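Sequence first, predicted model second:
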Amino acid sequence: MSLFKLNRRQALVGIGAGAALAGLPRAGFAQSSVAPITIVINQSPWFDSFRKTVELYEAETGNQVELDVNPFAGSLEKQRNSVRSAAGQYDILIMNSGWFAEMYAGGFVEAITDIDPGFQLDPEVYTLGDTVYWDEATRTMPATGKLMSMPISPLIPLLYYRGDLYAEKGLTVPKTFAELEANARALHNPPGMYGIVQRGARAAHAVAFDFYPYLYGHGGGIFADQLASDYSVTLNSAEGKEALDYYIRLAQEAGHPQTAALDQAEVIQNMVTGKAGHIMMVIAAWSQMDDPTKSIVVDKVEFAAPPSLPGIPSAPGLGHWLGGISKNIPDDRKRAAVEFFRWFQTKEAQIAAAQAGGIPINAAVYREPMAEERNFRWMKPLDEALKTSVNIYQFPEASEVIAVLELGLNRAIGGEITSTDALNTMADEIHTIMSRYNYKTGTLPALS
């Protein structure tokens, strides 16, 4: 864990501070002095851009922010401990897609508009499957619910591919899984080059997150219809088996020989060291591709929406991050947190975030001239893919389901069990979880 104390005297490294400051609003947003706030956040590929954006907020407003930075699982543990104590340690909770529903349903975060009835979400801000809202009566996330959080990073996976190698071999950008497999095989020349490098390691939310575009892109899913509160488990469908078999086949025949041991850092490392023809990776890693201190493939990596089967939309899973305001903190700190959100959501602040390597939450940024620049070639594919992205979980016990997927998928990719056994076992365990919490649920016949 690291504790960052950021203040306006620090250099705004990497943002282009002069230009960014000149472009930001200097009145009418968060200009009044407010209480210092503390944000608990995870260490991730997008953290540095968020840190720089917070530095800019401090320099622009004079308000103070502390960042309490932790590993992924450690951030969740700290948030759970803080919100359950008599007095919360953290003011803004940076919540992952795997656990924000837990915070909503538990009553641990306070609606932004309850703190400040005059607060309005910028209409250009992505609501990410309306997951920023919560209706306590129905325990669902409709746009008519209360505004519970602010998008922080609208993360989904994109396909990263070596554009220079595509040009050499006359390959075209894959729209379907068959095309992706053919292209991966065309580039596969181990050990110097793997056609595709995938994540297979088990962690808090690792291999499951990277498997979602394959599962939903094959027409499969985990549940029948979450929006209708039908949690019948459909993971072990024919579509689910086709998706998992495809994922494993790519790894075995056109991928890395140690796929089951690879986590996000190793997948990224294979790409930036020129050993991967493709990766399906969260967009937050884009800036590392062109960082000459980290990458030998600068300006060679291109981006596209994840492939899918013909007739099925691209279906990247939302792995986004939302900022919620803890309920068990003093009112002055709640109001200070709202002021940070008021500033953070503006187009000007989000342009600066993009310049720092972040992923903007404001759709207006994607229509700016910068989206045409080579450095931001990921913006248009991301904007396209966000339109068909899938919110995988909207119930508070999601972390228990994710743990089942992490173990089962890892074992199947590592060859410990067959895909059929993995899917049947995971489906049974997920059904048990949903039954225990009295959700409407059911099962499919076991795969044979």
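Received the coordinates, thanks.

switch to C-alpha atoms for all contacts and neighbour counts from now on
Fine.

count of neighbours near V404?
Counted with other Cα atoms under 10 Å, the neighbours of V404 add up to 18.

which residues sit in contact with the residue nearest in space to the middle of the chain?
Centroid-nearest residue in the chain: G319, 2.6 Å away (criterion: Cα atoms, centre = their mean). Contacts here follow Cα atoms under 8 Å, 6 or more residues apart in numbering; on that basis G319 touches N96, S97, G98, P154, L155, I156, F209, V282.

Distance-wise, check the first one relative to Y393.
In this case it means N96. 11 Å (Cα to Cα, to the nearest Å).

Identify the residues contacting the helix or strand in which M150 is found?
Assigned by DSSP states H and E, M150 falls within strand 149-153. Applying Cα under 8 Å, 6+ apart, the contact partners of strand 149-153 are 94, 111-112, 125-128, 132-133, 320-325, 341, 345, 358-361.

What about these, which are in helices?
I112, F341 (DSSP state H).

Now, the contacts of strand 149-153 that are in strands?
Taking DSSP state E as the definition of strands, those contribute I94, Y133, W321, L322, G323, G324, I325.

Compare those and tell me which is most surrounded.
Highest neighbour count within those, by other Cα under 10 Å: G324, with 30 neighbours.

Enumerate every residue touching that one.
I92, L93, I94, M95, V109, E110, M148, S149, M150.

Buried ones only from those residues, please, as a ChimeraX command.
To isolate the buried members of these in ChimeraX, using 16 or more other Cα atoms under 10 Å:
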select :92,93,94,95,109,110,148,149,150
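
quick one: what helix or strand has L409 in it?
Applying DSSP H and E, one finds L409 within helix 398-413.

ditto for Y247
Assigned by DSSP H and E, Y247 belongs to helix 238-254.

Flag every buried residue along the next helix-or-strand element following that helix.
Counting by DSSP H and E, the element after helix 238-254 in chain order, helix or strand, is helix 264-272. Neighbour-count burial for helix 264-272, counted by 16+ other Cα under 10 Å, picks out Q264, E266, V267, I268, Q269, N270, M271, V272.

And the contacts of the very next helix or strand once past helix 264-272?
Sequence-wise, the next helix or strand downstream of helix 264-272 (DSSP H and E) is strand 278-282. With Cα under 8 Å, 6+ apart as the test, strand 278-282 has contacts from 155-162, 184, 195-198, 210, 264, 267-268, 271, 306, 319.

Might one say that A276 is in contact with G195?
Yes - the pair A276 / G195 is scored as a contact, 6.0 Å apart, by Cα atoms under 8 Å.

In addition, the following structure is provided for comparison:
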Amino acid sequence: MAFFTRQTKPLRTGLAASALALCASLATAAEVPITIVINQSPWFPGFQAVVEKYEEDTGNTVNLDVNPFAGSLEKQRTAVRAGESPFDILIMNAGFFVEFYTGGFMQPLTGIDADFALSEDIFTFDDSVCWDATAKTITCDGDGQLVSVPVNPFLPLLHYRSDLYEEHGLEVPTTWDQLYENAKVMHNPPRMYGISQRGQRGAFDVTFDVFPYILSHGGGVIADQKGGDYTVTINSPETLAGMETYLKLANDVGHPSTAGQTQTNVIQNMATGRAGHIQGVPAPAQFDDPKQSAVVGKVDYAVVPGTEEHGPAPGLGHWLAGIPRNVSDENKQAALAFLTWFQTDEAQHAYAEAGSPPVSKAVMTSDMADEEPYRYMRALAASIPTAQLTFTIPEASQVLAVTELRLNQAIGGELELKEALNMAAEEIAKVLSDAGYDAPMLDPLQ
């Protein structure tokens, strides 16, 4: 494997299992080398390891072009518009994959091999693997075509110090109020913060981390993108309530500079024993490695809390692998061979063993989940059915540019919360209106 670092509802079909078995047998055939463009992230080492296993098992070559989050996205945008893409597989994030679908840049996978199917054990993540080009909507029903394969179930879980829960006789919270009370017990700054939250502005950073708060209060950013209702709701009373819950935790029992906390900071706060809770994607290898962690065996996982009315509602930030139309037929076949192999039970187990969460429900709920290193799996499997896509419009990056700025300013105290949400609403409405959407606004928060 060549490795380049740059500085810059499970799908159920009667034929899926048999078709996958047939395709998997073909995946061991000799294929031309392929290149995958991917982001650097906590789950990347697991993906790298499973790529190496694929190479060992098949003799085929996979090159990885690894970049920071924003750098990977820009490379993908450039690649699909070139005469021929230098990348045979794009690893697309939940916040931006729709722009590649709506642009017609992705090759329907059955257009490469009519017998190709998604394994019945692989989650579809709110049908995000399928696209109906005629209706211009995300769906695996009707004329929806399979255009991608999930590669990482990037959604937040509640991480908590199980040893401190036992010491203080605490119960795992299911609501934000319960989490607040538990965090108060642990809060003893500067030695320990009750919770560490990500609040730093980025490409899809603070917005991703506040989604579980606002969605579980019945709020959001845009009313119903899938259903065609583009009313801007970021300044709704429900979204306000979700943000007030986030800020209550941050201000009362959180890190003193939440607005400056990145994903790396949050993980390090937990790994060094300075956080009683974090909300983040599972990266258990970092907490169970004595070389990286002071809390080995002391971190456990649960579904993120919600409200009594709406329950938990984690936002999907998962990753999908798709094949661009503008690569050769030979390279499309080679890319599909990898995606076929990646879905197999063997590959998914190896993926988990390498430290990356799998995308197979069968693996997440297997006996493997009872083993200490994989104790996060059952919480992950329980979270996926309630997880929601955050953006299903190609203008997501423009909307995110607004939410990342205004939410960060509210968290940091630069803007009063209601002012920040009202400003964001006006700016998002302009983005949507300029793009041709009917995007009415709510009355401003007073």
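Done, it's in. Owing to the predicted nature of the structure, the values given are computational and were not obtained by experimental measurement.

And the TM-score, once the two are fitted together?
TM-score for the superposed chains, counting by TM-score structural alignment, normalised by the length of the second structure: 0.94, backed by 429 aligned residues with a Cα RMSD of 1.7 Å.

Aligned to N375 of the first structure, what sits in the second structure?
Taking TM-score structural alignment, N375 of the first structure has P373 as its aligned residue in the second structure.

In the second structure, what stretch matches the helix holding L409 of the first structure?
Going by TM-score structural alignment: helix 398-413 of the first structure matches residues 396-411.

residue contacts, the residue nearest to L244 of the first structure when sequence neighbours are not counted?
Distance criterion Cα to Cα, 6 or more residues apart in numbering; nearest residue to L244 of the first structure, sequence neighbours excluded, is S419 at 6.6 Å. Counting by Cα under 8 Å, 6+ apart, S419 of the first structure touches K241, L244, D245, A412.

got a winner among these for most neighbours?
In the contacts of S419 of the first structure, the most neighbours by other Cα under 10 Å go to L244, 23 neighbours.

pretty sure that residue is touching Y216, no?
No - with contact defined as Cα under 8 Å, L244 of the first structure does not count as touching Y216 (11.0 Å).

what about stretch 361-379 of the first structure, how long is it end to end?
The straight-line separation of the ends of stretch 361-379 of the first structure (Cα to Cα) is 12 Å.

for stretch 286-296 of the second structure, same thing?
Terminal-residue distance, stretch 286-296 of the second structure (Cα to Cα): 9 Å.

In the first structure, what stretch matches it?
Going by TM-score structural alignment, stretch 286-296 of the second structure sits over residues 288-298 in the first structure.

Can you find the partner of A105 of the first structure in the second structure?
By TM-score structural alignment, A105 of the first structure lines up with T102.

give me the number of residues near E416 of the first structure?
Residues lying near E416 of the first structure (other Cα under 10 Å) number 11.

And for Q43 of the first structure?
16.

Could you verify my assumption that it touches V69?
Yes - contact criterion Cα under 8 Å: Q43 of the first structure and V69 qualify, at 5.9 Å.

quick revisit: would you point out the most distant pair within the contacts of S419 of the first structure?
K241 and A412 (11.3 Å; Cα to Cα).

How about the contacts made by the closest residue to L389 of the second structure other than its chain neighbours?
Distances taken as Cα to Cα, 6+ apart place L316 nearest to L389 of the second structure, at 5.1 Å, with adjacent residues excluded. For L316 of the second structure, the contact set (Cα under 8 Å, 6+ apart) comprises A94, F125, P153, F154, L155, A387, Q388, L389, T390.

Mean deviation, the match of helix 398-413 of the first structure versus the first structure?
In the superposition against the first structure, stretch 396-411 of the second structure averages 0.6 Å from its aligned positions (mean Cα distance after the TM-score superposition for the first structure).

which residues in the stretch 1-150 of the second structure form helices?
Ranges of helices within the stretch 1-150 of the second structure are 16-26, 44-58, 69-80, 97-102, based on DSSP state H, counting those that start in this stretch.

which other residues reach the first one?
With Cα under 8 Å, 6+ apart as the contact definition, helix 16-26 of the second structure has outside contacts at D115, F116, A117, L118, S119, E120, A337, T340, W341, T344.

In the first structure, what residue corresponds to the last one?
If you follow T344 of the second structure across to the first structure using TM-score structural alignment, you land on T346.

Tell me, how many residues neighbour that match?
22.

same question, I433 of the first structure
18.

Pretty sure it sits against A403.
No - between I433 of the first structure and A403 there is no contact under Cα under 8 Å: 11.2 Å.

Tell me the mean distance between the helix holding Y247 of the first structure and the second structure once they are aligned.
On superposition with the second structure, the mean distance recorded for helix 238-254 of the first structure (mean Cα distance after the TM-score superposition for the first structure) is 1.2 Å.

re earlier: tell me which residue of the second structure lines up with the residue nearest to the centre of the first structure.
Using TM-score structural alignment, G319 of the first structure lines up with G317 in the second structure.

try I115 of the first structure
Match for I115 of the first structure (TM-score structural alignment): I112.

number of nearby residues for that match?
Residues contacting I112 of the second structure under the criterion other Cα under 10 Å number 16.

buried set for stretch 40-55 of the first structure?
Buried residues in stretch 40-55 of the first structure (16+ other Cα under 10 Å): 40-43, 45-55.

what does stretch 245-261 of the first structure give?
Neighbour counts over stretch 245-261 of the first structure (16+ other Cα under 10 Å) mark 245-248, 250-251, 253-261 as buried.

Sort out which one of these lies nearest R80 of the first structure for me.
Taking Cα to Cα as the measure, R80 of the first structure sits nearest to A261 out of those, at 28.8 Å.

what about the closest residue to that closest one other than its chain neighbours, how many neighbours?
The spatial neighbour of A261 of the first structure that comes closest, neighbours along the chain excluded (Cα to Cα, 6+ apart), is A201 at 4.8 Å. Using other Cα under 10 Å, A201 of the first structure has 25 neighbouring residues.

And A201 of the first structure, how far from N96 of the first structure?
19 Å.

Check H218 of the first structure too.
Noted for H218 of the first structure: a distance of 25 Å to N96 of the first structure, by Cα to Cα.

Neighbour count: the two, which is higher?
A direct count of neighbours by other Cα under 10 Å for H218 of the first structure and N96 places H218 higher, at 28 against 23.

Identify the residues contacting the more buried one.
So H218 of the first structure contacts E239, G240, E242, A243, S308, L309, I312 (Cα under 8 Å, 6+ apart).

Just the closest of the residues you listed to Y439 of the first structure, please.
Among those, G240 lies closest to Y439 of the first structure (Cα to Cα), at 21.8 Å.
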